[in-house]
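>>> Predicted model follows, preceded by the sequence.
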Amino acid sequence: MTLPPGQRAVDGFPRFGTHLHHPPPPVPAEPVITIGGALAKGVTLTTGDLAELPRRELGADFHCVAGWSATGLLWEGVAFEAVYRTHVVPLLAPDTVISHVVFEGLDGYRSVALLEDARAEDVLIADRLDGRPLDGDHGAPLRLVSPSQYGFISTKHLCRMEFHTTAPPDPDRWSPIAAHQRGRVWQEERHRHLPGRVVRPVYRGLIGPIRALSARGSRTRPR
């Protein structure tokens, strides 16, 4: 098995996230994804709307920027590209050129991706993992899955997508741990300003403490 530079395989699929020891947000009775930004009007997608799009299965590893990889995962859902073509493109003015997408989760987490990265063939809006519906620890009811980028791009509990014609404001621009703006795993784009190889030891040292804190908020045992 070949992993991206600096990654190590782990058993199972650890629960990581920004809220650490807090439990995942409740799953809404009727999940939706709101879509806004530089569009002629906003739109709200229901799970029924997503069910009308072709479904896909995707076997892919999950790579955390901290340096661990969960391997052999099977995701199911709909391609982001299909959602974009079907529900976003018709709402664009003829001269509007989208460059960035902001993904937001029910837990308040936000990630930003270049549109060209989000439209890659392997990017899904997933609702199932390894033959089962997503649980709260791994992003229920819906999450982004972008295997070619570090996990911080793959927003869990996805509830909103915003489309922008320029890069949105970046509150973490000068943070000492500012994540890379693209986060491509094979280029080892971990940190905004430092080479990936340099920050590996620091990030790896955080795996144990973060995993322990995250487990406190887990609703399921690590599989």
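Cool, got the structure. Numbering: from 1, shown residues only.
>>> from here on, contacts and neighbour counts on C-alpha atoms
Will do.
>>> Please point out which parts of whichever helix in the chain runs longest sit buried.
With secondary structure taken from DSSP state H, the chain has its longest helix at helix 196-216. Residues 196, 199, 200, 203, 204, 207, 210, 211, 213, 214, 215 are the ones in helix 196-216 that count as buried (16 or more other C-alpha atoms under 10 Å).
>>> Give the other helices and strands that it contacts.
Using 3 or more C-alpha pairs under 8 Å, 6 or more residues apart in numbering; DSSP states H and E as the contact test, no helix or strand touches helix 196-216.
>>> Contacts for it next, please.
Contacts with helix 196-216, where a contact means C-alpha atoms under 8 Å, 6 or more residues apart in numbering, come from 6, 14-17, 19-23, 65-67, 188-191.
>>> Please indicate which of those are buried?
Buried subset of those (neighbour count, 16+ other C-alpha under 10 Å): 6, 14-17, 20-21, 23, 65-67, 188-191.
>>> Sort out which of these are in helices and list them.
Among the buried ones among the contacts of helix 196-216, DSSP H puts none in helices.
>>> Nearest to residue 162, out of those residues: which one, please.
Within the buried ones among the contacts of helix 196-216, proximity to residue 162 (C-alpha to C-alpha) peaks at residue 17, which comes in at 21.2 Å.
>>> Excluding chain neighbours, what is closest to the closest one?
For residue 17, ignoring the flanking residues on the chain, the nearest one in space by C-alpha to C-alpha, 6 or more residues apart in numbering is residue 214 at 7.0 Å.
>>> and the one you found, how far is that from residue 21?
Per C-alpha to C-alpha, to the nearest Å, residue 214 is found 5 Å from residue 21.
>>> Remind me what the strand of greatest length in the chain packs against, helices and strands.
Secondary structure of the chain per DSSP state E: the longest strand is strand 68-79. Packing partners of strand 68-79 (3+ C-alpha pairs under 8 Å, 6+ apart): strand 8-10, strand 55-63, strand 124-129.
>>> put this beside the first:
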Amino acid sequence: MGQGGLPPGQRRVEGFPRFGTHLSKPPPAVPVDPVIEVRGAVTGEFDLPLAELSALPRKEIRADFHCVAGWSATDLLWEGVLFETFYRAHLEPVLRPGATITHVGCRGLDGHEGALTIGDILADDVLIAVNLNGRPLDSDHGAPVRLVSPRQYGYFNIKHLSRIELLTAAPPITEGPVIRSHPRGRVWEEERHGLLPGRVVRPFYRSLIRPIRYLSSRGSRPSQ
């Protein structure tokens, strides 16, 4: 275990730093009428208005957030809809007949994307979150909604969730061998890298924390 009962190699930080792609730029603007695009192995592609989430039961989860670089923001209170609830209500009924879903690809308005195994994304603590610590998500932390998967590193917790793709096979690897994300990124197994043991890459990833903080401070803007 890591510091203070955290996963291996993690260190607690004060607050909840901004992270993500294009950190030197402001977060993407929230659309007036946001939707989640549903694509992949479905009978017909469609755009689901986020307003549809309000009809599904809400759940609160108190959990830590673990960045692959080695910092952890602790005791965060997320509120939203369980992804499994969303999946059963809106995705399962439109699956292509005979399709076996192995992964769910998620993409945010900032361009970041990741593909979670169907088992990981249907876990009982994975949310499509709308609130953080009792307030609506702000632009730095994923407004209008984001995926929250506490058992996986932050790169699977897709901010500004805007697209879901149902996949029948693992997506192809597009990253190089030096910085290659682990295909599951489970924090307690320290799956930081797709080829190397987590302990080996800790020092390199930790060296990125300071420049990430600098870029984040340049790219932040007031909460919306």
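Cool, got the structure. This is a predicted model, so every value here is computed, not measured.
>>> TM between them?
The pair, once superposed, lands on a TM-score of 0.96 when counted by TM-score structural alignment, normalised by the length of structure 1; 220 aligned residues with a C-alpha RMSD of 1.1 Å.
>>> buried set for the longest strand of structure 1?
Within strand 68-79 of structure 1, the residues scored as buried using 16+ other C-alpha under 10 Å are 68, 69, 70, 71, 75, 76, 77, 78, 79.
>>> do the same with stretch 106-120 of structure 1
For stretch 106-120 of structure 1, the buried set under the neighbour-count rule, 16+ other C-alpha under 10 Å, comprises 106, 107, 109, 110, 111, 112, 113, 114, 115, 117, 118, 119.
>>> That stretch aligns to what range in structure 2?
Aligned by TM-score structural alignment, stretch 106-120 of structure 1 falls on residues 109-123 of structure 2.
>>> Map residue 67 of structure 2 onto structure 1.
Correspondence of residue 67 of structure 2 to structure 1, assessed by TM-score structural alignment: residue 64.
>>> Double-check that match against residue 148; I have them as touching.
No - taking contacts as C-alpha atoms under 8 Å, residue 64 of structure 1 lies outside contact range of residue 148: 11.0 Å.
>>> so what's the most centrally placed residue in structure 1 up against?
Centroid-nearest residue in structure 1: residue 154, 0.8 Å away (criterion: C-alpha atoms, centre = their mean). Residue 154 of structure 1 sits next to 111, 143, 144, 145, 146 when contact means C-alpha under 8 Å, 6+ apart.
>>> how distant is stretch 93-100 of structure 1 from the center of its chain?
Centre-to-centre, stretch 93-100 of structure 1 and its host chain are 23 Å apart (C-alpha atoms, centre = their mean, to the nearest Å).
>>> can you pull the buried residues of that stretch?
In stretch 93-100 of structure 1, counting by 16+ other C-alpha under 10 Å, buried: 98, 100.
>>> What are the contacting residues of it?
Under the criterion C-alpha under 8 Å, 6+ apart, residues 38-40, 112-116, 163-168 lie in contact with stretch 93-100 of structure 1.
>>> Out of those residues, flag the one nearest to residue 221 of structure 1.
Taking C-alpha to C-alpha as the measure, residue 221 of structure 1 lies nearest residue 112 of the contacts of stretch 93-100 of structure 1, at 29.8 Å.
>>> Is the counterpart of residue 98 of structure 2 in structure 1 in a helix, a strand, or coil?
Aligning on TM-score structural alignment places residue 98 of structure 2 opposite residue 95 in structure 1. At residue 95 of structure 1, secondary structure determined by DSSP: H, G, I helix; E, B strand; the rest coil is coil.
>>> same check, this time on residue 48 of structure 2
Under three-state DSSP, residue 48 of structure 2 comes out as strand.
>>> Map it across to structure 1 for me.
In structure 1, the residue paired with residue 48 of structure 2 according to TM-score structural alignment is residue 45.
>>> My guess is its match contacts residue 32. True?
Yes - using C-alpha under 8 Å, residue 45 of structure 1 is in contact with residue 32, at 5.4 Å.
>>> thinking again about what came up before, where in structure 2 does the longest helix of structure 1 fall?
Counting by TM-score structural alignment, helix 196-216 of structure 1 lines up with residues 198-218 of structure 2.
>>> about what we covered before: for my notes, please list the buried residues of helix 196-216 of structure 1 in a markdown table and give distance to residue 138 of structure 1 for each entry.
Shown next, in a markdown table, are these (distance: C-alpha to C-alpha, whole Å):
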| residue | distance to residue 138 of structure 1 |
| --- | --- |
| 196 | 26 |
| 199 | 26 |
| 200 | 24 |
| 203 | 21 |
| 204 | 21 |
| 207 | 17 |
| 210 | 15 |
| 211 | 14 |
| 213 | 15 |
| 214 | 12 |
| 215 | 12 |
